[in-house]
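[1] Mind looking at a prediction? Sequence and model below.
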Amino acid sequence: MTAFILVPGVFTGAQVWAETAARLATGGDEVHTVDLTGLGGTRAAEPTDVEGPVDLETHIADVLRAIDVVGPAAGGEIVLVGHDYGVHPVMGAADRRAGRVSRIICVDSALPRDGVPALAAVPDQRLREQTAERGSAEPGELSPPARDEWQRWGSTAGVPAAALDRLTEDAAPQPLGTLLQPLRLTGAVAAVPTTGVLCTGNGTSIELVRMLVGMGDPALQVLTAPGVTFFELPTGHWPMLSCPDELADVLRKAAAGEGHRLEPADATEPPAHLRPFLLDVPQLPRERIGNVDLYLPAHAEEPRPAVVFVHGGPVPADARPTPRDWPTLTGYARYAAGEGVVGVTLDHRLHDVADYERAAGDVAAAVERVRTDPRVDADRIALWFFSGGGPIAADWLEAPPPWLRCLAATYPVLAPLPNWGLPAGRFRPAEAVAHAAALPVVLTRAGLESPEIAATVEEFLAAATRCGADVEVVDVPNGHHGFETRDPTDESREAVHGAMGLVLGRLRDQVAT
């Protein structure tokens, strides 16, 4: 028999687990739900308790007490389940009782890191900044959201109206100290097997995790360990309310060690994004100016149009090589230069989804640097966005300058994913396209795209159809995200040629040949 200890997330008490707990119990498992202090529970009156505001350590103590009560009575193994913020006290408690916990299950939440406060995982960036500004100098509470504000904390997709009403009625203020106090781990928890339950309706999937791991961030390599598994649920951020029976089934399977495992990177093979570009392109000279690289056409005697290729992300700050040297970006830039226009790659600082404003500023500055170069025709520029760089395209769709002759996007994210928490009003190409007027747009769509990203592309195309935007689509039916290095097929090559031809067609009349 498994003893499940279910720990709720931000603003919520044990009652949020009621239906899932009942399903587990009917299957013969022992189930305990934790009311965290200040969120439904009260601080235990023990001599060892420290007086003062409720913080993360208070909630870790709550989970430790549950482990210590359940442990001697449990006939089987203890599985700690944390949803949302609840993963932080779960990790802290498991670190101190590592020998008594058989598995940690993270329900739609990232694996916390030592020294990082739970505030870093709050999806709403503006709220995160405002809370950080209050800081420890203003101890207190964070008010729970109103009924129509829960989306700021995660997608409510699939949650019945009555359940959303109950969630709102039962919500309690979150003590600020629980979000601001850094999590401290000794490292013992690393030996405890872990399962991530990813809610695809909130913008996370196994494929997206695989892509992030493939970027080479050392902190994410732990996700390929043998004891780490994953499940997906096609719902929003609150599966205990939207699909409690399905969640219970997944929890039971996870406790048994089932689930999808990520393969560790093959040390003898480069990661997918560093494999060779699928086309043979001319090895024309590159000139590096700050964070910008120019690939110049041969024998250019007059200013030429330019195509600026904007990489995706987020990309770890210490990733090497940096994106402007990735084979896909250099391949496109050299291809453009071989066709008589200036190909441009750059590095921008999209290291986290909170960095879009800074990255957009980097891109705008790079474009101006390119336009002021005497070898560039400043009135004939195309911008080409890839992957997670797609949201930056919204700025240029919203108010296209006259010198922007074409905007291209390849396997792009064209609307923020639900768990990104981007502020309203910016970085939403699916909304900005209504203002694009006559700006030509070339969109390359990967047929084997992850469903979460594919949904943003379809949202964009639907909006473009409604407003009559000039959008041409190049399809790669059997192509994955990053097909230029993952799928070196004739179909992929034709797509690259087709997209490049459409973009250059908007510039070619001014190219000297």
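    Sure, I can see it.

[2] contacts, neighbours, all on C-alpha from now
    OK.

[3] okay, now residue 288: neighbour count?
    13 (other CA atoms under 10 Å).

[4] Please pull up the helix or strand immediately following the helix or strand hosting it.
    Residue 288 is part of strand 286-289, with elements assigned from DSSP states H and E. The C-terminal neighbour of strand 286-289 among helices and strands, as given by DSSP H and E, is strand 292-295.

[5] Which elements pack onto the helix or strand following that following strand?
    Taking DSSP H and E as the definition, the helix or strand that follows strand 292-295 towards the C-terminus is strand 304-310. Counting contacts by 3 or more CA pairs under 8 Å, 6 or more residues apart in numbering; DSSP states H and E, the secondary-structure elements packed against strand 304-310 are helix 327-338, strand 342-346, helix 356-371, strand 376-386.

[6] which stretch among the ones you listed comes nearest residue 495?
    Of all the helices and strands packed on strand 304-310, it is helix 327-338 that lies closest to residue 495, at 12.3 Å by CA to CA.

[7] which of the residues in the helix or strand hosting residue 208 are buried?
    Using DSSP H and E, residue 208 maps to helix 206-214. Judged by neighbour count using 16 or more other CA atoms under 10 Å, the buried positions of helix 206-214 are 206, 208, 210, 211, 212, 213, 214.

[8] ok so, going back, what's the most buried one of the helices and strands packed on strand 304-310?
    Of the helices and strands packed on strand 304-310, the one with the most neighbours on average (mean count of other CA atoms under 10 Å) is strand 342-346, at a mean of 28.

[9] try this one side by side with the last:
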Amino acid sequence: MTDFVLVAGAWLDETAWDEVVPVLRAAGHGAHPLTLSGLGGKRDRPVGRQTHVTDIVAEVERLDLRDVVLVGHSYSGIPVGQAAERLGDRLTRVVFVDASVPADGESFVSTWWQGPAELQGQLDANGGLWAVPEAEEFEGQELTGEQIARFRKGATPHPGAALADPAVLDRPLGELPATYIKCLLDGPEPAEAVARLLTSERWELTTMDTGHWPMFSRPDELAAILDKAAATS
């Protein structure tokens, strides 16, 4: 049995995986969605250097999981990629779901596609928090009005300290066994940093013809890809 530890991207807590978890469990896997500090029911927990990485490692150790597939979506690819390096032989595979990937010394803010100043400006204007997107910002991502409402109801303004936290990597990320899921409605090609990693023999690419939040738009298909990733590990 594989144990999936599921970490959603910015603003989201463990409830983002509510439609994926039952499918994984029905396939015989363990499925452990995680809420990071500063979000959801943990919104009052302080966030500083490496907090989200520690959250992930601590959850694996608390549950004493041994055959682990770490799943990081969007922003959470950065702490998940770092945590994966620290799990040793507990780790089976990492799956990045349309995710950012960590680069040593870089952060989510420093690699923001519109430039670090743009995202930092948003954080500064909102008391150090990244505001939850307005409904119209989800256009073109294959989400229904009901799914957008569910997203926004469960979302928390994201702590900027996590977004600005520089990654710490002890070895090249390409050495990890990994699957990268590219959601094509959010852009047809992986980012340059991801494309470089995909040249590694240990990384594989798969695609989904959906938007950036497949746990909402296509949960069954996403669960099937995760199941396949576990089987190939």
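    Sure, I can see it. Computed from a predicted structure; not experimentally measured.

[10] and the residue lying farthest from the centre of structure 2, what does it touch?
    Distance from the C-alpha centroid of structure 2 peaks at residue 125, with 25.0 Å (CA atoms, centre = their mean). Residues touching residue 125 of structure 2, when contacts are defined by CA atoms under 8 Å, 6 or more residues apart in numbering, are absent altogether.

[11] switch to 10 Å and redo it
    By CA atoms under 10 Å, 6 or more residues apart in numbering, the contact set of residue 125 of structure 2 is 119, 131.

[12] ditto for residue 101 of structure 1
    Applying CA under 10 Å, 6+ apart, one finds that residue 101 of structure 1 lies in contact with 3, 67, 71, 77-80, 93-95, 189, 191-193.

[13] can you redo the helices and strands packed on strand 304-310 of structure 1 as CSV with distance to residue 199 of structure 1?
    Converted to CSV, those look like this (distance: least, CA to CA, whole Å):
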stretch, distance to residue 199 of structure 1
helix 327-338, 30
strand 342-346, 34
helix 356-371, 24
strand 376-386, 25
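
[14] Residue 148 of structure 1 -> structure 2?
    The criterion is TM-score structural alignment: under it, residue 148 of structure 1 has residue 136 as its aligned partner in structure 2.

[15] can I assume its match is in contact with residue 148?
    Yes. Taking CA atoms under 10 Å as the definition, residue 136 of structure 2 is a contact partner of residue 148 at 9.3 Å.

[16] The two: which has the busier surroundings?
    Set side by side, residue 136 of structure 2 and residue 148 show unequal neighbour counts under other CA under 10 Å, the larger going to residue 148 at 21 against 9.

[17] Under the alignment, what does that one map to in structure 1?
    Taking TM-score structural alignment as the criterion, the aligned counterpart of residue 148 of structure 2 in structure 1 is residue 164.

[18] Helices along structure 2, start to end?
    For structure 2, the helices defined by DSSP state H cover 21-26, 51-63, 77-85, 116-125, 145-154, 160-163, 192-197, 214-217, 219-231.

[19] What span of structure 2 is stretch 377-392 of structure 1 aligned with?
    Under the alignment (TM-score structural alignment), stretch 377-392 of structure 1 falls on nothing in structure 2.

[20] again, but for stretch 410-421 of structure 1
    When stretch 410-421 of structure 1 is compared against structure 2 (TM-score structural alignment), none of its residues find a partner.

[21] Can you pull out the residues in contact with stretch 108-115 of structure 2?
    The set of residues that contact stretch 108-115 of structure 2 without belonging to it, under CA under 10 Å, 6+ apart, is 74-79, 100-103, 116-120, 123, 160-167, 191, 193.

[22] Can you say which of the residues you listed are buried?
    The neighbour-count test (16+ other CA under 10 Å) marks 74-79, 100-103, 119-120, 123, 160-167 as buried among the contacts of stretch 108-115 of structure 2.

[23] these two touch, right, residue 93 of structure 2 and residue 72?
    No. The pair residue 93 of structure 2 and residue 72 fails to qualify as a contact (CA under 10 Å) at a distance of 11.3 Å.

[24] Next, count neighbours for the counterpart of residue 247 of structure 1 in structure 2.
    Residue pairing (TM-score structural alignment): residue 247 of structure 1 is matched to residue 222 of structure 2. Residues contacting residue 222 of structure 2 under the criterion other CA under 10 Å number 21.

[25] now do the one 10 residues further on
    Each residue near residue 232 of structure 2 was counted by other CA under 10 Å, and the total is 8.

[26] So what does it match up with in structure 1?
    Going residue by residue (TM-score structural alignment), residue 232 of structure 2 aligns to residue 257.

[27] Nearest to residue 292 of structure 1 among the helices and strands packed on strand 304-310 of structure 1 would be which one?
    Taking CA to CA as the measure, these were each checked against residue 292 of structure 1, and strand 342-346 came out nearest at 4.4 Å.

[28] Identify the residues contacting residue 161 of structure 1.
    Under the contact definition (CA under 10 Å, 6+ apart), the residues listed for residue 161 of structure 1 are 147, 167.

[29] same check, this time on residue 149 of structure 2
    When the contact criterion is CA under 10 Å, 6+ apart, the partners of residue 149 of structure 2 are 134, 135, 143, 155.

[30] Quickly note the distance from residue 258 of structure 1 to residue 87 of structure 1.
    For residue 258 of structure 1, the distance to residue 87 of structure 1 (CA to CA, to the nearest Å) stands at 20 Å.
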